[in-house]
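> Turn this into a model:
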Amino acid sequence: MLRRNVRLRKEYLYRKNLEGNEREIYDKKRKIREALQEGKPIPTELRNEEAKLRQEIDLEDQNTAVPRSHIDDEYANATEKEPKILLTTSRDPSAPLTRFVKELNIVFPNASKLNRGSQVISEIIETARSHDFTDVIFVSENRGKPDGLIISHLPFGPTAYFQLLNVVTRHEIQTKKEMGKMSEQYPHLIFERFTTQMGKRVMNILKHIFPVPKLDAKRIVTFSNESDYISFRNHVYDKGEGGPKSIELKEIGPRFELRLYQVKLGTLEQDEAEVEWVLRPYMNTAKKRKFLGE
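Next comes the predicted model:
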């Protein structure tokens, strides 16, 4: 099994490394298509390759005309099956962390909570792979306060590392009188201000840990980016008392903020995995620069 995973990872990296050459060929084909469509001469630098490239163009279809990227490969099967989440913590979790993870276990549909015990990260990832989990989420703490959340997509990555801030459990949001059973509906997702390339990357990672909801679902999960701090909110809605078009929105919790500090092109246990993006100390001085969106 270990050898197979190494082989599959090498094949994945090989496909990723082909991107530069594939992109160059794609640009050449695009120039030839444009010249033919507009009745212009083939660019001089492409005339030696024209015959070969036109033959390849004739053999293309809608699935092969645009080169795929490693990001496409990471989530290529996302629409074929629902996400299946393995949720675990650092060792010997405190009571606040245990309570928070229990709530996350309901927030994420199709999630299963694993008591880590003495297992190391590589064992957890291998267990998740062998049981067809699509993602592993690790939640860590510092002095009894949840302070970190890692999402590792299987089988090959990516892995996104977030700082976890301002955690408020649903018990702190609602009184016992108000609190009912937490909704387990597949939620509609709202993403606000994820406009940069890295913002869209993070949005892609977050949205694929949720399955597609039914149209009549009354649960909404919001990820709102403000100055690279992502606010998570969990609501349900129903008809209000102000008429047939009024809606009453109710926060059911939990709530927290996330701050991205690293994305790696691999799974959590792969120390050698390439770092795609990392937040560096000097970035904090560029106050006007936003990495996820405005």
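> CA only for contacts and neighbour counts going forward, please
Will do.
> who does the top helix by length along the chain touch, helix- and strand-wise?
For the chain, the helix with the greatest residue count under DSSP state H is helix 19-38. For helix 19-38, the elements it packs on are helix 50-59, judged by 3 or more Cα pairs under 8 Å, 6 or more residues apart in numbering; DSSP states H and E.
> Tell me the buried residues in the helix it packs on?
Residues 50, 53, 57 are the ones in helix 50-59 that count as buried (16 or more other Cα atoms under 10 Å).
> buried sites along the longest helix of the chain?
Applying 16+ other Cα under 10 Å to helix 19-38 flags 26, 28-29, 32-33 as buried.
> Second chain to compare with the first, below:
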Amino acid sequence: MTHAGMAATDVNVGAPTPVISVKPVVLPAPGRGEDLRVRVSAPATGNELPVIVFSHGFGESMDGYAPLVDFWTAHGFAVVQPTHLDSRTLNLPPDDPRTPLIWRFRVEDLTRVLDGLEFVEAAVPGLAGRLDRSRIAVAGHSWGAQTASMLLGARVLGAEGEPGEDLSDPRITAGVLLAVPGAGGADLTPFAAEHFPFMNPGFAEMTTPALVVAGDRDQSLLSVRGPDWFTDAYFQSPHGKSLLTVFGAEHSLGGISGYNVTETTDENPARVALIRRLTWAYLRTALGLGDSTWPAARAALAEAGEPLGRVESR
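Predicted structure coming up:
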């Protein structure tokens, strides 16, 4: 590994622990059309485990994002991954009456996981009583990041720019938004504006602390802007946020959605290593588990001879 890669991962994360993973855990979901299926992964040992509820990108499922989930769980987090209605594994037809509201069902999926944590615990052998309900974060990639942002306080703006319903959840105290779509309106392509009216986020009320992760070569086909579109959640939200800009990264951020997945256009294990360790460090500090973890990770990145990215906060 290069010196840059070594420095980027020079954070003391400790030795990985064995992990248990169970799927599907089925949560009853009246009105959804089908029950909610989730994957639950957690360290095999340890108590008071902090929780990450993870929202996948368009078409993905609870089986994705192993490069992140494997790392987070091997280093102390329990992760719950719902399969949203847009997943290719469900093959919902485009004319399904639920399709226009999938963005809303997605948010409800995450809330349903929070409501059902006791059920989730009981469904996984050996997990009951080991989750820390006071330390819960939400994370997501791409459309999943927009979904996650709603629980942090982001809104869908109406045609006149008025904020939509507040879907934030006080049980969530930190977030990680990976490649989160930016502002709507004139920043969208005509196709996106016509077909995805929910892609009009307002971040002014996204008050929960969050780390926004953006690739500086992530050019969206849905926006007329450049890669800076993916930093809007950082710049347009209240203070208490951090931004990790990953150099050279496109929408897959080096390959976070899976090992050797075909949709990764910028495969780079060093970038993935950077992201998983920095997100881990951020959440450790944001959830009150290690005050010095995030500052130490930032310092290691800043001291790299050829850094893979940069962090800023406001």
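> What is the resulting TM-score of the chain superposition?
Here the TM-score for the pair of chains, by TM-score structural alignment, normalised by the length of structure 1, is 0.28; 127 aligned residues with a Cα RMSD of 5.7 Å.
> In terms of helices and strands, where is Met198 of structure 1?
Assigned by DSSP states H and E, Met198 of structure 1 falls within helix 197-207.
> Enumerate the positions of that helix that are buried.
Here helix 197-207 of structure 1 shows 198-203, 205 as buried, counting by 16+ other Cα under 10 Å.
> which parts of the longest strand along structure 2 are buried?
The single longest strand within structure 2, with elements called by DSSP state E, is strand 131-141. For strand 131-141 of structure 2, burial by neighbour count (16+ other Cα under 10 Å) applies to 131, 133, 135-141.
> Export those residues as CSV, with columns for distance to Ala78 of structure 2.
As requested, those are arranged in CSV below (distance: Cα to Cα, whole Å):
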residue, distance to Ala78 of structure 2
Leu131, 7
Arg133, 11
Arg135, 11
Ile136, 10
Ala137, 10
Val138, 12
Ala139, 13
Gly140, 15
His141, 18
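> With respect to Arg112 of structure 2, which of the residues you listed is nearest?
The nearest member of the buried residues of strand 131-141 of structure 2 to Arg112 of structure 2, counting by Cα to Cα, is Val138 at 12.9 Å.
> residue contacts, that closest one?
Residues in contact with Val138 of structure 2 (Cα atoms under 8 Å, 6 or more residues apart in numbering) are 52-55, 148, 151, 172, 174-176.
> Would you reformat those as CSV and include distance to Val311 of structure 2, secondary structure and neighbour count?
Shown next, in CSV, are the contacts of Val138 of structure 2 (distance: Cα to Cα, whole Å; DSSP: H, G, I helix; E, B strand; the rest coil; neighbours: other Cα atoms under 10 Å):
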residue, distance to Val311 of structure 2, secondary structure, neighbour count
Ile52, 22, strand, 26
Val53, 24, strand, 22
Phe54, 22, strand, 27
Ser55, 23, strand, 31
Ala148, 21, helix, 31
Leu151, 23, helix, 28
Ile172, 23, coil, 24
Ala174, 17, strand, 25
Gly175, 16, strand, 30
Val176, 14, strand, 29
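> now the strands: where do they sit in the stretch 101-250 of structure 1?
111-113, 135-142, 145-153, 159-168, 188-192, 219-226, 229-239, 247-251 (DSSP state E, counting those that start in this stretch).
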